[in-house]
Structure formats: structure tokens, C-alpha cells
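K.L.:
got a structure for you, letters missing:
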């Protein structure tokens, strides 16, 4: 069974997908009421599931007329997306942020699921058995090399 965070994430992504501008504005309290959860649950979903690494920009305004705006980052081409990702992962990248980037590459049809599994196995903390921050720097260099190949091939 899926948890409430998964349900809220799917709901928001479906609304975004149906919007031609790839932007939605929501009221945290309204969404919490709709899903019968606490508003902090909505914050958690947005903070963890709608990150820049995953291809989203989140803006919020607090107060009575407050809102949360979620915008899907759109790129003209794969090259532009890869350039943005390269900026995000340099000079170091954690395993969780790297995983988010890989998921984004799959969603944008830049890599296949099989290719993602290969990349994830190479950048895994068990494979890169070095102390931090050295491990995150090596992960960044490996991903930069792979992304550079994808960009120019």
C-alpha cells in the first residue's frame, strides 16, 4: 500500500502534467484538508519530492493569502538540461541528490532504466568506499564525465 506522501506527490504531478504551463498554485491548508493530513505533511512532500534536482522550482508566500507555487523546469533541448545538471552536481554531489538527478534523466528520456541502474551502481557509496567529502567529489567527477558523453553524443 502506498503512503500518503506518495499519494500527494502523484496528485500534484498529475495536476502539473495537465497544466500546459507546467505551473500550479496551491494552498497548503486546502491540500492538507483534502488529504486529511497535517499541513507539515504537505511541506514534507514538497520539500523532498519537488526539488531542483528533480526538475522543479518551488516558491511560497506565507500568510492569509499565502500559496505554494510549483513550476516544472522546462528545457529547449537535452543539452540545456544536461548543462543545468552539471552546475548542480559540481564540485560535489551526495548520493541522494545524484539519485534525484538520475530519476530526472529517466523522466526526460535522456537515459534508459537500464542505463540508470548502471550509473547508480557506479556512484553508490558502497562502490565509492572513500571518506566524505572525497566520495562526493569522486561521484561528481564520474557523473560529469558520463553527462558530458550524453551531451555530445
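P.N.:
Noted; the coordinates are in hand. Predicted, not measured: the structure shown is a model, and the values here were computed from it. Residues are numbered from 1 along each chain as shown.

K.L.:
all contacts plus neighbour counts: C-alpha atoms, from now on.
P.N.:
Noted.

K.L.:
Relative to residue 51, how far out is the residue lying closest to residue 90 once chain neighbours are set aside?
P.N.:
Nearest residue to residue 90, sequence neighbours excluded (Cα to Cα, 6 or more residues apart in numbering): residue 140, at 5.9 Å. For residue 140, the distance to residue 51 (Cα to Cα, to the nearest Å) stands at 18 Å.

K.L.:
Pasting the second one now:
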């Protein structure tokens, strides 16, 4: 049996599919929580873990008028948006785990090959950067540089 988080994630992805070429959804957290008979915090959990910048999504929470959430999916063919979103996700410092999430997303989008994925992954690994004082900062710079060349 699928976990509730998986079901909610799949439902939101189906909404995107049903939405055609529009890569933006507007949902009300309370209505979604009612639909799945769960607490609104469960919806927040799904959004914050399954629809992240690293996975190509932007989340905007709007208050007033009942409050709603806008989920934007970055179009696979818009290189500038993809690169900007990735660079925003990387920031000035990034952990190995979050770096791998970004790389997995790029691989799933067919933006990098399996070989590129593995080369970048080993290049930014903690074991490779062992002894570096601020390895998360160095990792961010390396990742940005490699992505800039590849994309």
C-alpha cells in the first residue's frame, strides 16, 4: 500500500499532466488536506520534500483570500530557467546530499549523461574534498562551474 505522501505527490503530478503546457498550479492547502483526510502539515511536508528547487519546482505561498500555494515546474527546455533555479538551489554553500539531488534531477531530465553524473558526483564527494576547510563552499563553486559548462 502506498504511503499517503506518495499518493499526494502523485496527485499533484497528475494535476500538472492534466494542466497541459501550463507549468504552474495553484492549490489550496486546506482543500487538498480535506481531499486526503489529513492535516495541512502533511501537505506542507509533501511540498517541502517532493517539490523542491533541486527537483525543478518553485513553491510560493500566498496568504489572504483563503490562502493558496503556487507550484511552478521549470520547463525542461528553458535552459536559463533551469540554470538559474539550480544556481539558486546551490547558493554559496551546499552539502553533498543536496548536490546529488540536483545531479539526479539533471540526469532524470536528460540534461547530463550517466557518465557526467558519476564524474561530477565523485569530484564533489566528501572523500574527495577531505582536508578542505570549507568543503561545502568549495563544492558549491565546483558544482556551479561544472553545470555552467555542461548546460
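P.N.:
Structure received. None of the values given here were measured: they were computed from a predicted structure.

K.L.:
What is the top helix by length along structure 1 packed up against?
P.N.:
Determined from DSSP state H, the single longest helix within structure 1 is helix 134-152. Identification of packing neighbours for helix 134-152 of structure 1 by 3 or more Cα pairs under 8 Å, 6 or more residues apart in numbering; DSSP states H and E yields helix 78-89, helix 113-123.

K.L.:
Work out the gap between the shortest one and the centre of the chain.
P.N.:
Put plainly, it is helix 113-123 of structure 1. Offset of helix 113-123 of structure 1 from its chain centre (Cα atoms, centre = their mean, to the nearest Å): 17 Å.

K.L.:
what helix or strand is the residue of structure 2 positioned farthest from its centre on?
P.N.:
Distance from the centre of structure 2 peaks at residue 131, with 29.4 Å (Cα atoms, centre = their mean). Using DSSP states H and E, residue 131 of structure 2 maps to neither a helix nor a strand.

K.L.:
again with residue 71 of structure 2
P.N.:
Counting by DSSP H and E, residue 71 of structure 2 is part of strand 68-73.

K.L.:
Check the mean deviation of that strand from structure 1.
P.N.:
Following the fit onto structure 1, the mean deviation recorded for strand 68-73 of structure 2 is 1.1 Å by mean Cα distance after the TM-score superposition for structure 1.

K.L.:
how many degrees apart are that strand and helix 79-90 in direction?
P.N.:
Interaxial angle, strand 68-73 of structure 2 versus helix 79-90 (axes from the mean of the first three to the mean of the last three Cα atoms, to 10 degrees): 120 degrees.

K.L.:
Contacts only, for residue 144 of structure 1.
P.N.:
By Cα atoms under 8 Å, 6 or more residues apart in numbering, the contact list for residue 144 of structure 1 reads 86, 89-90.
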